[in-house]
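> sequence and computational prediction follow.
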Amino acid sequence: MKPTDSEMEILQILWTQGDSSVRRVHELLNKKDVGYTSTLKLMQIMFEKGMVSRDTSSKTHIYKALLSKEQTQHQFLDKMIDTVYNGSTARLVMQALGNQRASKEEIDLIKAYLDNLENA
């Protein structure tokens, strides 16, 4: 199941902050044009879709992400490689490195990762 952009924003908050109330998620969204009830409705829809669980044992309902960050990132990356880069991982990597300035530490990590791939 592929989350929408709005659902991804909520999942990002739940992944970084952990289990949270709708109020907390709404505060962290920092969207002035979106009301609390819109955030609540979206989180209820995400619950119905099975993206989040909801603890209703207290007055304040607490939501928890059921989709793993890694699995979701993997799905988005696979789709992007297929649709935007015609299945070419090399094009994606070259584009990413060309668009963003990588630090020496990041370049060293990339080199080590490539060395491990070659030696595997």
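The structure has been received and is ready for your questions. Residues are numbered from 1 along each chain as shown.

> contacts, neighbours, all on C-alpha from now
Fine.

> what are the ranges of the strands in this structure?
Ranges of strands in the chain, per DSSP state E, are 20-21, 52-55, 62-65.

> format those as CSV; extra columns: distance to Gly35 and mean neighbour count.
As requested, these are exported to CSV (distance: least, C-alpha to C-alpha, whole Å; neighbours: other C-alpha atoms under 10 Å):
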stretch, distance to Gly35, mean neighbour count
strand 20-21, 15, 19
strand 52-55, 20, 18
strand 62-65, 18, 21
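
> do you know which of the ones you listed lies nearest Asn119?
Evaluated with C-alpha to C-alpha, those place strand 62-65 nearest to Asn119, the distance being 36.3 Å.

> another one to put next to it:
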Amino acid sequence: MNSPPKPTPAELEMLRLLYELGPATAKQVHAAALAARPELTYANVLRQLQVMHGKGIVTRDESARAHVYAPAQEQASIQTSLLKDLIQKAFAGSGKALVLAALRGGHVTARERAEISALLGEDRLPD
């Protein structure tokens, strides 16, 4: 079985909301999206979810009057796929270059840096 296509930035936004909410109707996703994007209409959210369903990025439960949407893949799986793509395209395949860029670029908080150091010191980084 082929994996779904890589989500667009707009689709990633919808996925992020679905990961936070759990399975949800378009109305629930729209309500959650309004905090960050008050200009976003219900019709746009519904259409985006329908397109994502057509692409296989989300599943749709049609057993109730209001369809319930959920991500087709676990969040970690999508993140891993996007990260692999980013490492290949932007860092010539070097995970080390990605990590160093994140550490140098101010994208890691002091607390996160301490957690990373502890993991490295214990040599127990997750696979």
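All right, it came through fine. This structure is a prediction, so every number in the text was calculated from the model and none was measured.

> let's have the strands of the first structure in CSV, adding distance to Glu9 of the first structure.
What follows is the strands of the first structure, written out as CSV (distance: least, C-alpha to C-alpha, whole Å):
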stretch, distance to Glu9 of the first structure
strand 20-21, 14
strand 52-55, 13
strand 62-65, 12
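
> corresponding residues in the first structure for the longest helix along the second structure?
What stands out as the longest helix in the second structure, according to DSSP state H, is helix 75-90. Mapped onto the first structure using TM-score structural alignment, helix 75-90 of the second structure covers residues 69-84.

> so what touches stretch 82-98 of the second structure?
Residues outside stretch 82-98 of the second structure that contact it (C-alpha atoms under 8 Å, 6 or more residues apart in numbering): Lys6.

> pull out the buried residues from it.
86-87, 98 (16 or more other C-alpha atoms under 10 Å).

> equivalent analysis for stretch 31-42 of the second structure, please.
For stretch 31-42 of the second structure, by 16+ other C-alpha under 10 Å, it's 31-33, 42.

> of all those, which two lie farthest apart?
Ala32 and Tyr42 (11.0 Å).

> is it possible to get CSV of the buried residues of stretch 82-98 of the second structure that adds distance to Pro7 of the second structure?
Listed next are these as CSV, based on distance: C-alpha to C-alpha, whole Å:
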residue, distance to Pro7 of the second structure
Leu86, 13
Ile87, 17
Leu98, 21
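
> keep only those of the buried residues of stretch 31-42 of the second structure that are in helices.
31-33, 42.

> next, the mean deviation of the match of helix 75-90 of the second structure compared to the second structure.
Once fitted to the second structure, stretch 69-84 of the first structure is off its aligned match by 0.8 Å on average (mean C-alpha distance after the TM-score superposition for the first structure).

> Arg23 of the first structure is in contact with Tyr36, isn't it?
Yes - counting by C-alpha atoms under 8 Å, Arg23 of the first structure touches Tyr36, with 7.3 Å between them.

> residue boundaries of the helices in the first structure?
Ranges of helices in the first structure, per DSSP H, are 5-17, 22-29, 36-49, 69-84, 89-99, 104-119.
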